[in-house]
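# Provided below for reference: sequence and predicted model.
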Amino acid sequence: KTLPVISIIGYTNAGKSTLLNTLTHSRMLVESRLFATLDPASRRLRFPRDIEVIVTDTVGFIRDLPRELMVAFRATLEELEDADLLLHVIDIANPRFEDQIRSVEAIVAELSLAHKPCLKVFNKRDLLDPETVEHLCRRHDAVAISALATADLKPLISRMQAIIATLQEPSRDPGAASPSTEPAADTQAGEAAANTATTTDCG
C-alpha cells in the first residue's frame, strides 16, 4: 500500500527545510535565500500509532513570480498532486505573514490543490509573546512551533497523526476495531510523539 504523503509548503524562508530537519532528524541544506530548496527531499516518518508517512520539502513560494520562472516553479511542485496533507509553514514573526499566507494560498489554488487538507504551522513562535501567538493560532486554526526545537513539535506531530488517521479511516476494514478515542490515550500519544517517531531516508 502506498504510504500517505505530507508535503511541506510555504513562503520562501518560512523555515520549511528547518522543520523537515528537526522533524526527521535529517540534515538538509538550510539557507536564507530564495529557492534554496530546488529539488524535493523526502523522508519517512513513523508515528507512535504505527502510522508511517513520507514527508517532503518543496521550493519556497514567492509572490509575483516572474513569468519566465513560473514554468520551472510549477514543475518543482508537481509532486504536490500526490500529497495527502499540506503543511503550510508560516514565519509568524514576519510583519507581512498574513500577506504571505494569501500568496501561498493563491498559488495553491492556481495549482488546483485547494481541495487538499492543509494544516497551518506558525513557525518562530519564540519571537512573539505567548498571548499573541495563542490568539493568532485560534484565529487561523494553526499550530505554533519553533522549528529548531524538537520538544516544540509534539502538538504538531499529534495533529499530523490525527489528520492522517482520519484520512485513512474510509479504507479501514469495516470489521476492524475502532481506535480508542479516550482523551487519556490521545494525550499520551501526543506526549510520546516527539520521542517515538522514527525516520528513514526515502530511496
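Cool, got the structure.
# contacts, neighbours, all on C-alpha from now
Noted.
# close enough to count as contact, Lys124 and Ala147?
Yes. Between Lys124 and Ala147 a contact is recorded at 6.9 Å, counting by C-alpha atoms under 8 Å.
# which stretches of the protein form strands?
5-10, 41-46, 52-57, 85-91, 118-123, 142-144, 198-201 (DSSP state E).
# right, so those strands: which one is the most enclosed?
Each of these was scored by mean neighbour count; the highest is strand 5-10, a mean of 27, by mean count of other C-alpha atoms under 10 Å.
# Any chance of the strands of the chain in TSV with distance to Glu68 as columns?
Converted to TSV, those look like this (distance: least, C-alpha to C-alpha, whole Å):
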stretch	distance to Glu68
strand 5-10	21
strand 41-46	24
strand 52-57	23
strand 85-91	25
strand 118-123	28
strand 142-144	34
strand 198-201	33
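# Would you tell me which of those strands gets closest to Ala165?
strand 52-57 (10.3 Å; C-alpha to C-alpha).
# who's more crowded, Lys124 and Ala147?
Ala147 (26 against 21; other C-alpha atoms under 10 Å).
# Next one: Val143 from Leu19, what distance?
Plainly put, Val143 is 13 Å away from Leu19 if you go by C-alpha to C-alpha, to the nearest Å.
# residues near Glu110, how many?
For Glu110, the neighbour count with other C-alpha under 10 Å is 11.
# can you tell me how far it sits from Val71?
The spacing between Glu110 and Val71, counted by C-alpha to C-alpha, is 13 Å.
# ok, the residue positioned nearest the centre of the chain - contacts?
Computing the C-alpha centroid of the chain and ranking residues by C-alpha atoms, centre = their mean puts Leu87 first, at 2.5 Å. Residues in contact with Leu87 (C-alpha atoms under 8 Å, 6 or more residues apart in numbering) are 6-10, 118-121.
# and what of Thr200?
Thr200 touches 24, 43-45, counting by C-alpha under 8 Å, 6+ apart.
# at 7 Å instead, please
By C-alpha atoms under 7 Å, 6 or more residues apart in numbering, the contact list for Thr200 reads 43-45.
# want to compare, so here's the second one:
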Amino acid sequence: GGIGTRGPGETTLEINRRRTKTRIAQLEDDLRSLRKRRTLRRTKRSRKEMPTISIVGYTNAGKSTLLNSLTHSSVMVGDKLFATLDPISRRLRFPRDFEVIITDTVGFIRDLPKDLMEAFSATLEELLDADLLLHVIDISNEQFEEQMVAVERTLSKLELHTKPTIKVFNKIDLAPAGFVERKVRKHEGIGISAINPRTLEALILAMQDRVAGFRERAVPQSAQIGERVNC
C-alpha cells in the first residue's frame, strides 16, 4: 500500500502510533533545522542593539493575532499545534518614537512528549535575548489558569522565569466583563481583545514603559511598523 496505509497485520492503534512517531520525527527535523538561522538572526540583531519583546503563551492563546494587531502585519494565524515554529519578528514603533523588535514564538502545551521537549526548547532560544516577555492568556478558556501555570513551569525549566513579564489576558470579548475584571486584577495583568486594536492602548503604554530603560541603546531605524525582520 501507499505511505501511511495499513501494513500486513497492523491494527488501527499500531497505525496511529506509527503515524505519530513519523510526525514527531518530522517536527524534530524541522525544529532543529531552524537553529542555524535563528543563531545568525540573533547575532545580527544584537549588533543593532534594539530592545526585543517576545510573545509567549499556551497554544491558540492568540499570540500571532496580537503580533498582527500591534504591527499591522499578516502573520499566519493557525488553530493547530505548532502553527508557529520559526519565530517571526517585526518592528514596532512606540508613541515615544522609539522602536523595538517584537517576536512571536511556538505555542506551549502541557505534558509535551519527551521526544519533542529538546527540540521544542530549542525553538525558545530566542527568549534568552528578550528584554520583555508578553505572556498571552486566553481568558475565555475554562482552563486558562492551568494553562498559565503550564507556561510558567516551562519558562522556569528554561530558567526564564525571572524575565520581566506582562500578563496579557486575551479574548476578553468572549468572557463576562465582571469575571474578566476580577481575574485580570487578581493576576495583575492587562485585558485585551487582540482582534480589536482599540483595546490595545493600555498594553502598548505598559510595554513602552517597561522597555523605556533600554531606549538609550536602541538605534533609530527607518523601517516602517510591521516590516518583516529577516536579521
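Sure, I can see it. Predicted, not measured: the structure shown is a model, and the values here were computed from it.
# out of all of them, which helix in structure 2 is the longest?
Under DSSP state H, the helix in structure 2 containing the largest number of residues is helix 12-33.
# Mind giving me the packing neighbours of that helix?
Here helix 12-33 of structure 2 touches helix 114-123, going by 3 or more C-alpha pairs under 7 Å, 6 or more residues apart in numbering; DSSP states H and E.
# the inter-axis angle of the helix it packs on versus helix 12-33?
Angle of helix 114-123 of structure 2 versus helix 12-33, following axes from the mean of the first three to the mean of the last three C-alpha atoms, to 10 degrees, is 20 degrees.
# what's the closest of the contacts of Leu87 of structure 1 to Ala93 of structure 1?
Of all the contacts of Leu87 of structure 1, Ala93 of structure 1 sits closest to Val121, with 12.4 Å by C-alpha to C-alpha.
# Can you find the partner of the closest one in structure 2?
Matched by TM-score structural alignment, Val121 of structure 1 corresponds to Val168 in structure 2.
# Report the contact partners of its match.
Residues in contact with Val168 of structure 2 (C-alpha under 7 Å, 6+ apart) are 134-137, 189-192.
# distance of it from Lys21 of structure 2?
Distance from Val168 of structure 2 to Lys21 of structure 2, counting by C-alpha to C-alpha: 35 Å.
# again, but for Ser64 of structure 2
The spacing between Ser64 of structure 2 and Lys21 of structure 2, counted by C-alpha to C-alpha, is 28 Å.
# more neighbours, these two?
Neighbours around Ser64 of structure 2 and Lys21, counted as other C-alpha under 10 Å, are more numerous at Ser64. The numbers are 27 against 13.
# Nearest spatial neighbour of the more buried one, chain-adjacent residues omitted?
In this structure, Ser64 of structure 2 finds its nearest non-sequential neighbour in Val77, 5.8 Å apart by C-alpha to C-alpha, 6 or more residues apart in numbering.
# Just give me the match in structure 1 for the one you found.
So, by TM-score structural alignment, Val77 of structure 2 is matched to Val30.
# From Thr58 of structure 1, how far out is its match?
Taking C-alpha to C-alpha, one finds Val30 of structure 1 at 12 Å from Thr58 of structure 1.
# cool, Gln188 of structure 1 as well?
31 Å.
# between the two, who's got more neighbours?
The residue with more neighbours, out of Gln188 of structure 1 and Thr58, is Thr58; 25 against 12, by other C-alpha under 10 Å.
# give the contact list for the equivalent of that one over in structure 2.
In structure 2, the residue equivalent to Thr58 of structure 1 is Thr105, according to TM-score structural alignment. For Thr105 of structure 2, the contacting residues are 55-56, 84, 87, by C-alpha under 7 Å, 6+ apart.
# can we see that at 10 Å?
Listed by C-alpha atoms under 10 Å, 6 or more residues apart in numbering, the contact partners of Thr105 of structure 2 are 54-57, 59, 63-64, 82-89, 123-127.
# cool, and Ala194 of structure 2?
Ala194 of structure 2 makes contact with 61-70, 136, 168-173, 200 under the criterion C-alpha under 10 Å, 6+ apart.
# how about it, what's its partner in structure 1?
In structure 1, Ala194 of structure 2 lines up with Ala147, judged by TM-score structural alignment.
# And for Leu158 of structure 2?
Structural alignment (TM-score structural alignment) places Leu158 of structure 2 against Leu111 in structure 1.
# Ok, Glu142 of structure 2 next?
Checking with TM-score structural alignment, Glu142 of structure 2 has Pro95 as its match.
# Equivalent analysis for Leu133 of structure 2, please.
Per TM-score structural alignment, Leu133 of structure 2 is aligned with Leu86.
# Look up the closest residue to that match, ignoring the ones flanking it.
That would be Cys118: by C-alpha to C-alpha, 6+ apart, it lies 4.5 Å from Leu86 of structure 1.
# Okay, that neighbour and Ile6 of structure 1: tell me how far apart.
According to C-alpha to C-alpha, Cys118 of structure 1 stands 10 Å off from Ile6 of structure 1.
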